[in-house]
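In: My questions concern the predicted model and sequence given below.
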Amino acid sequence: MCKQGLRISELIGLCANDLHLGTGAHVVCHGKGRKERITPLTPATVKLVRDWLAEQQMGPDSPVFPTRRGTPLSRDAIEHRLKVYIPVASRTSPTLVGKRVTAHTIRHTAAMRLLEAGVDTSVIALWLVMSRSRPRPSTCMPIWRSRNALWRSPNTADATQPISPARYVACLP
């Protein structure tokens, strides 16, 4: 679920019936401020989730990531797992050595990967519900600056596109 940029609260709150794995595969998340958002799933993620669900044999209202007792994992459990597996991952990805990696860092990594793949910043903001009626500059500016750097790069296909001075404000229902 790292590719979807889920918050910890969204991840631990997922139930099996929040996953839609057919055509137009997506996950329905219930996030901050009781906002509901729909995020598409990649084919690779769909395969992993299908395998996981088959292994778990859970009901529709069961948590997708349960404890041994069948209750949802806690925030602390997720952070603990990150602390255990980041050193393991750093063996094959040396850039992780010495870095502080949190679940929120992974959320920002998902946003940056979408940006690098050419996804428009307004779409990223909607998928991750990063903006309210007025986006906070401290949250959005690193992404906007990265977008500008990518557009100005001579190795980028979008280098000839002008940079719009307008600011995006989401209009959510």
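Out: Received, thanks. The structure presented is a predicted model; accordingly, all values stated were derived computationally and were not measured.
In: make it CA atoms for all contacts and neighbour counts henceforth
Out: OK.
In: Count the neighbours of P137 for me.
Out: Residues contacting P137 under the criterion other Cα atoms under 10 Å number 11.
In: typed the wrong thing, it's C15
Out: A total of 21 residues lie near C15 under the criterion other Cα under 10 Å.
In: Equivalent analysis for E116, please.
Out: Around E116 there are 14 other residues, counting by other Cα under 10 Å.
In: how about the nearest residue to it, chain neighbours excluded?
Out: The shortest distance from E116 to any residue that is not its chain neighbour, by Cα to Cα, 6 or more residues apart in numbering, is 7.6 Å, and that residue is L150.
In: how about the host helix or strand of the one you found: buried residues?
Out: Here L150 is covered by helix 137-152, with elements defined by DSSP states H and E. The neighbour-count criterion (16 or more other Cα atoms under 10 Å) identifies I143, R147, L150, W151, R152 as the buried residues of helix 137-152.
In: try it against this one:
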Amino acid sequence: MKHKAMLSLIYACGLRRSELINLTLNDIDSKRNVIIIRQSKGKKDRIVPFSGKVLEMVRDYYKLYKPKHWLFEGQNTSEKYSEQSLQSVLKTALEKTKITKPVTLHWLRHSYATHLLENGTDLRYIQELLGHNSSRTTEIYTHVSTKSLQQIKSPFDDL
């Protein structure tokens, strides 16, 4: 349950691995369905929304594990979960599901952005959600998303 919650949060909120690991209990605002990302890359804070589905998963995890400070604690409850262990969790999940393609934790974040774009989310919002300084950084997702391009009707079709 813990590992599923961790990987789900990375994808569902477009988090960097360090952002997930640095989450504290105070960073989850379940009333507003947002997570506060504090002092991330570039020492910036940002807020990201999360779905009720993910909130329920995190609540179930919380009830079972009862973390004290860090949302995801390591074996020693006073320490946060390690990045190496998180990478190992992903590797194990891939083995269990028999996925042989190379997948990284960052690809979950990349998929989040690509899926938002494919569903019509404005690139400026995606930039804000990902915490990118420059729109140029976010624009890498535009070349990946062909689904939206395929939906565009050519004016020639109306002739």
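Out: Yep, that arrived. Worth saying up front: this structure is predicted, and the values here are computed from it rather than measured.
In: Got a TM-score for the pair?
Out: Once superposed, chain against chain, the TM-score is 0.81 (TM-score structural alignment, normalised by the length of structure 2); 143 aligned residues with a Cα RMSD of 1.9 Å.
In: which residues in structure 1 form strands?
Out: For structure 1, the strands defined by DSSP state E cover 19-20, 26-30, 36-40.
In: In CSV: the ones you listed, plus distance to R136 of structure 1 and mean neighbour count.
Out: Below are the strands of structure 1 laid out as CSV (distance: least, Cα to Cα, whole Å; neighbours: other Cα atoms under 10 Å):
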stretch, distance to R136 of structure 1, mean neighbour count
strand 19-20, 30, 18
strand 26-30, 21, 20
strand 36-40, 19, 16
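In: re the thing from before, can I assume the residue nearest to E116 of structure 1 is in contact with A159?
Out: Yes - with contact taken as Cα atoms under 8 Å, L150 of structure 1 and A159 are classed as touching, separated by 7.5 Å.
In: R81 of structure 1 maps to what in structure 2?
Out: In structure 2, the residue matched to R81 of structure 1 (TM-score structural alignment) is V89.
In: do the same with G13 of structure 1
Out: Alignment note: G13 of structure 1 maps to N22 in structure 2; criterion TM-score structural alignment.
In: so who does that match touch?
Out: Residues in contact with N22 of structure 2, defined by Cα atoms under 8 Å, 6 or more residues apart in numbering, are W70, L71, K80.
In: S146 of structure 1 -> structure 2?
Out: Checking TM-score structural alignment: S146 of structure 1 goes with V144.
In: about what we covered before: how near is the match of G13 of structure 1 to T142 of structure 2?
Out: Distance, N22 of structure 2 to T142 of structure 2, using Cα to Cα, to the nearest Å: 29 Å.
In: L71 of structure 2 too?
Out: With the distance defined as Cα to Cα, L71 of structure 2 ends up 33 Å from T142 of structure 2.
In: which residue packs closest to the match of S146 of structure 1, ignoring adjacent ones?
Out: Once its chain neighbours are removed from consideration, V144 of structure 2 has its nearest residue in T114; the separation is 7.0 Å (Cα to Cα, 6+ apart).
In: mind checking what the one you found lines up with in structure 1?
Out: In the superposition onto structure 1, T114 of structure 2 corresponds to M112 when matched by TM-score structural alignment.
In: Now for that match, how many residues are close by?
Out: Around M112 of structure 1 there are 19 other residues, counting by other Cα under 10 Å.
In: Also Y65 of structure 2?
Out: Residues near Y65 of structure 2, counting by other Cα under 10 Å, number 14.
In: Now check structure 1 for the residue matching it.
Out: Here Y65 of structure 2 is matched to Q56 in structure 1, going by TM-score structural alignment.
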